[in-house]
Every structure is written in C-alpha cells, then in structure tokens.
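**Student:** Below: sequence and its predicted model.
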Amino acid sequence: MKTINVMVEGGKASLAPPLGPALGPLGLDSNAIVKAINDKTKAFNGMQVPVNIIIEGKSFEIEVGTPTTASLIKNELGLKEPVKEEPNVKGKKIIGNLTIQQVKKIAEMKFDSMLSKTLESAEKQVIGTCASLGVTIEGKPAKQFMKELKEGKARLT
C-alpha cells in the first residue's frame, strides 16, 4: 500500500506537478485518478485542498481533507487572487473583515481537523489566522479583538 499526499486546487487537479510525476511511475490510470479527485473536490472550487491518494495494487481510494483555515477565510471574504504585501509599507495590509458569525462558521468547518477541544478554542485559532492574513474581526484588528476576548470586553456569541 502506498499513500500520496498532495495539495490541489479544488476541482482543478491536473497531471501537471505535483500530481503527474507522483502518479506516472505507478502504472495506474492517472486520468481516472485526476477525474476522481476533481469530482470529490469540486465543492472547494478555487481553494487549496489536501488530498490523500491511497494506492493498493491497481486500485486507488481518494480521501479529501478540509481546505486550510487561510483558504476558508479568503473564500469567505470572496478573495480569488493571492494577497501581496506592499514593499516598504509598515504593518499588515488589511485584506478584509469577518463578522463573528463568519469566524464561527469557519471554526465549525475546521473543527474536526483541529486539535481544539472546544468550539471557542477553534474560533480563537481562526482569529489567530486572521491576524496573520491581515483580516479584521468586526472592524477591529484580530490581535486587538483577541485581547478584548481575554479581558471579557468582546464575546464570540
């Protein structure tokens, strides 16, 4: 049994690297594998999705993980293009704003694949990713929102 782990764009996998070179030497129907991956990931169109291809003999099975938290945040904001930092500009560029409900929605989508024990801690992980991306929460910088949470000045409900 062999497992191949790759990140593909939802619904748009192809035989280009990294998939093609990994599948080529195995002697399987690579086009059938790519079609199966695209069928299973089409709901995540435009997002990077982790995919495991489990190969046993001449048969294969496709397991699809959830997209990264950053991909879910960008999708929620409607961003399609990668965000580029501006040179010689101090501080994070603000790329968008999420509501508490959107943070909760993303945390619920990722909860099963996170190490968080509670939904609240998963929401805090999402807020941490927002800080890295330059996304505000309810109009406030994510780090400030997190500080207000700890002080009891803000709530996640």
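**Tutor:** It's in.
**Student:** CA atoms for contacts and neighbours, from now on please.
**Tutor:** Fine.
**Student:** Who are the contact partners of the residue nearest in space to the middle of the chain?
**Tutor:** The chain has residue 68 as the residue nearest its centroid, 1.8 Å off, counting by CA atoms, centre = their mean. Going by CA atoms under 8 Å, 6 or more residues apart in numbering, residue 68 touches 48-49.
**Student:** residues contacting residue 76?
**Tutor:** The neighbours of residue 76, taking CA under 8 Å, 6+ apart as the test, are residue 102.
**Student:** what's the answer for residue 59, then?
**Tutor:** Contacts of residue 59 by CA under 8 Å, 6+ apart: none found.
**Student:** circling back: roughly how far apart are the residue nearest to the centre of the chain and residue 111?
**Tutor:** For residue 68, the distance to residue 111 (CA to CA, to the nearest Å) stands at 12 Å.
**Student:** try residue 53
**Tutor:** Residue 53 is 23 Å from residue 111, by CA to CA.
**Student:** Skip the chain neighbours and tell me the closest residue to residue 104.
**Tutor:** residue 123 (6.0 Å; CA to CA, 6 or more residues apart in numbering).
**Student:** The one you found belongs to a helix, doesn't it?
**Tutor:** Yes: assigned with DSSP: H, G, I helix; E, B strand; the rest coil, residue 123 falls within a helix.
**Student:** quick one: it from residue 50, how far?
**Tutor:** In this view, residue 123 and residue 50 are 21 Å apart by CA to CA.
**Student:** More neighbours: these two, which one.
**Tutor:** residue 123 (23 against 18; other CA atoms under 10 Å).
**Student:** Give me the buried positions along the host helix or strand of residue 128.
**Tutor:** Assigning secondary structure by DSSP states H and E places residue 128 in helix 119-133. Residues 122-127, 129-131, 133 are the ones in helix 119-133 that count as buried (16 or more other CA atoms under 10 Å).
**Student:** and the residue nearest to residue 104, what does it touch?
**Tutor:** So residue 123 contacts 103-104, 106-107, 156 (CA under 8 Å, 6+ apart).
**Student:** and here's the other structure:
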Amino acid sequence: MTKLKLIIDGGKATANPQFAQSLGPLGIMQNVLNDINKKTIDFKGIKIPVEVEVNKDKSYSITIGTPSVAELVKTELKAEKGAGYQKLEKIGNLAIQDVIKIAKMKRVGLLVNNFKGAVKTVLGTCNQMGVFVENREPKFISKEIDKGVYDEVILKEETEVTKEKRTELKDYLDNINKELKSKLQKVKELKEEKEKAKEAKPAEGAAPAAEAKPGAKPEAKKEEKKEVKKESKK
C-alpha cells in the first residue's frame, strides 16, 4: 500500500513530484486528482490536508482533513482571532450563505442528524466568537431556523452573497462597533484597575505588624515585680 500526504488548495489539487512519481506509473494519477478536487471544491481559497492510500490493485481511498469551525469562520472573515468580549466587540457580520458554506465544509465531521443541524452548529461557534449573522446575534438566527425562516436557502445550500448584501453587512457592523467602542473601553479600563488593585494588596498569609501598646513593656513590668519581691524578703 502506498500512502501520500498532501496540502492542497481546495478544489485545485495538482501533481507535485512526489505525487507524480508514486501514482504516475500506475496510470491513476489524474483520476485521483479529479476526485480530490471534487471532494474539496467547497474549500476554495483554503489550504486542506489530504491523505491518499493506494492499494496494489490500484484501488484508492481519499481522506480529507478539515480545519475547525472556528478556523473556517476566521478564514471567511479574514480575522486573526475571535472577540475578547463577545457582547461588546464584533469581529464580523456573516450572511446566512456564509454559514451554509462553512457547514458544507464541516458536515461530515460534525455529530449532527442533518444539514440544518450542521448550520446551527456553525451558528453556535459564531456566537462564541463575537460574530453577527444577518445583522443579529447568531442565537436568534438559530431560533428562526427552527421556525423554518431559512428553509429555502438551507435546502438549496446557497453559498453566494451579492456585493450589495456584503456592503450592507459591513456597514451595519461598522455602526454597531462604533456604538460599542466606548462601552468596551470602559470595561477594559475597569479590568486594568482591578488588576492593579490586586497587585497592590499584601501577599496572602503575611503577618501584620505588631502594634506597640501604651505604657511599660511587659518585660519591664516583670523585672519591676521581681525587684519588689526581693525587697520584701529583706
């Protein structure tokens, strides 16, 4: 059995020297490439790990690895990370078609009963990352899916978004982030103040400094008592 591991651009696999050397003599190289491209067509613009196993009888199997849902969301938004404060910071505003696109990429690896469940799983990740969907919190879109609001686009597995809608989503996101900016700044400042106050406190377990009591020291009083006893014996 021959095993090959590749990193390819989704839907655009080509033969590298290792691939050509291993599969060229078997006469199945182009068939394998075509099958890889069919399986990864939904991953356009994304680097995908692929593993090919070829048997002696020239039969073969292809295993497609996929990034996590969070990574796919970040790739779609061209974002480096999710929001630190999900309620006060939004890193993106996806169309339902974008969510469907990501669900199509991950549907095989998700533990769901149907494609609608895969879409809702992606929405859950968006909610955790501070990402709007259709100008709203993803949890509301998920409830609308349960009511059948998006049945048509989900059934058709639509993934195309018009330029007009993309502009509308961006404008809404920009306006929301402007409104949230001052609130986010206050939260960050409050957090910094708490951290500084915590650092300023004495270490736990440190003994408090003893306070001096008014009057003579205990040792001095003991000495005085001893002197009095000695004098009384004389």
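**Tutor:** Right, received. Where do you want to start? Computed from a predicted structure; not experimentally measured.
**Student:** re the thing from before, and the next helix or strand past the helix holding residue 128 of the first structure?
**Tutor:** Taking DSSP H and E, what comes next after helix 119-133 of the first structure is strand 135-137.
**Student:** got a list of contacts for the following helix or strand past that following strand?
**Tutor:** Next helix or strand after strand 135-137 of the first structure toward the C-terminus (DSSP H and E): strand 140-141. With CA under 8 Å, 6+ apart as the test, strand 140-141 of the first structure has contacts from 131, 134-135.
**Student:** Over to stretch 147-157 of the first structure?
**Tutor:** Residues outside stretch 147-157 of the first structure that contact it (CA under 8 Å, 6+ apart): 100-101, 104, 120, 123, 145.
**Student:** If we use 7 Å, what do you get?
**Tutor:** If you take CA atoms under 7 Å, 6 or more residues apart in numbering as the criterion, stretch 147-157 of the first structure is touched by residue 100.
**Student:** Sketch out the strands for the second structure, chain order is fine.
**Tutor:** 2-9, 47-54, 60-64, 92-94, 131-133 (DSSP state E).
**Student:** Redo the ones you listed as JSON lines? Include distance to residue 34 of the second structure.
**Tutor:** Shown next, in JSON lines, are the strands of the second structure (distance: least, CA to CA, whole Å):
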{"stretch": "strand 2-9", "distance to residue 34 of the second structure": "13"}
{"stretch": "strand 47-54", "distance to residue 34 of the second structure": "13"}
{"stretch": "strand 60-64", "distance to residue 34 of the second structure": "11"}
{"stretch": "strand 92-94", "distance to residue 34 of the second structure": "31"}
{"stretch": "strand 131-133", "distance to residue 34 of the second structure": "34"}
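**Student:** Of all these, which one is nearest residue 227 of the second structure?
**Tutor:** Minimum separation from residue 227 of the second structure across those (CA to CA) falls at strand 131-133, 84.0 Å.
**Student:** Relative to the first structure, what is the average displacement of that closest one?
**Tutor:** Following the fit onto the first structure, the mean deviation recorded for strand 131-133 of the second structure is 1.8 Å by mean CA distance after the TM-score superposition for the first structure.
**Student:** Centre of the chain to that strand, how far?
**Tutor:** For strand 131-133 of the second structure, the separation from the chain centroid amounts to 13 Å (computed by CA atoms, centre = their mean, to the nearest Å).
**Student:** Excluding covalently adjacent residues, which one is nearest to the corresponding residue of the second structure for residue 91 of the first structure?
**Tutor:** Aligning on TM-score structural alignment places residue 91 of the first structure opposite residue 85 in the second structure. Leaving aside its sequence neighbours, residue 85 of the second structure sits nearest to residue 130 (CA to CA, 6+ apart; 7.4 Å).
**Student:** And the one you found, how far from residue 4 of the second structure?
**Tutor:** To residue 4 of the second structure, residue 130 of the second structure is 38 Å away according to CA to CA.
**Student:** ok, these two, which is more surrounded?
**Tutor:** Comparing residue 130 of the second structure with residue 4 by neighbour count (other CA under 10 Å), the higher total belongs to residue 130, at 22 against 14.
**Student:** my guess is that one meets residue 90, correct?
**Tutor:** Yes: using CA atoms under 7 Å, residue 130 of the second structure makes contact with residue 90 at a distance of 4.9 Å.
**Student:** what residues are shared contacts of these two?
**Tutor:** residue 83.
**Student:** Counting residues, name the longest helix you see in the second structure.
**Tutor:** Looking across the second structure with DSSP state H, the single longest helix is helix 163-200.
**Student:** Next, give me the two most distant ones among the buried residues of helix 119-133 of the first structure.
**Tutor:** 122 and 133 (16.8 Å).
**Student:** how about residue 118 of the first structure, what's its partner in the second structure?
**Tutor:** In the second structure, residue 118 of the first structure lands on residue 114 (TM-score structural alignment).
**Student:** Not counting sequence-adjacent ones, nearest residue to residue 120 of the first structure?
**Tutor:** Per CA to CA, 6+ apart, closest to residue 120 of the first structure is residue 156, 7.5 Å.
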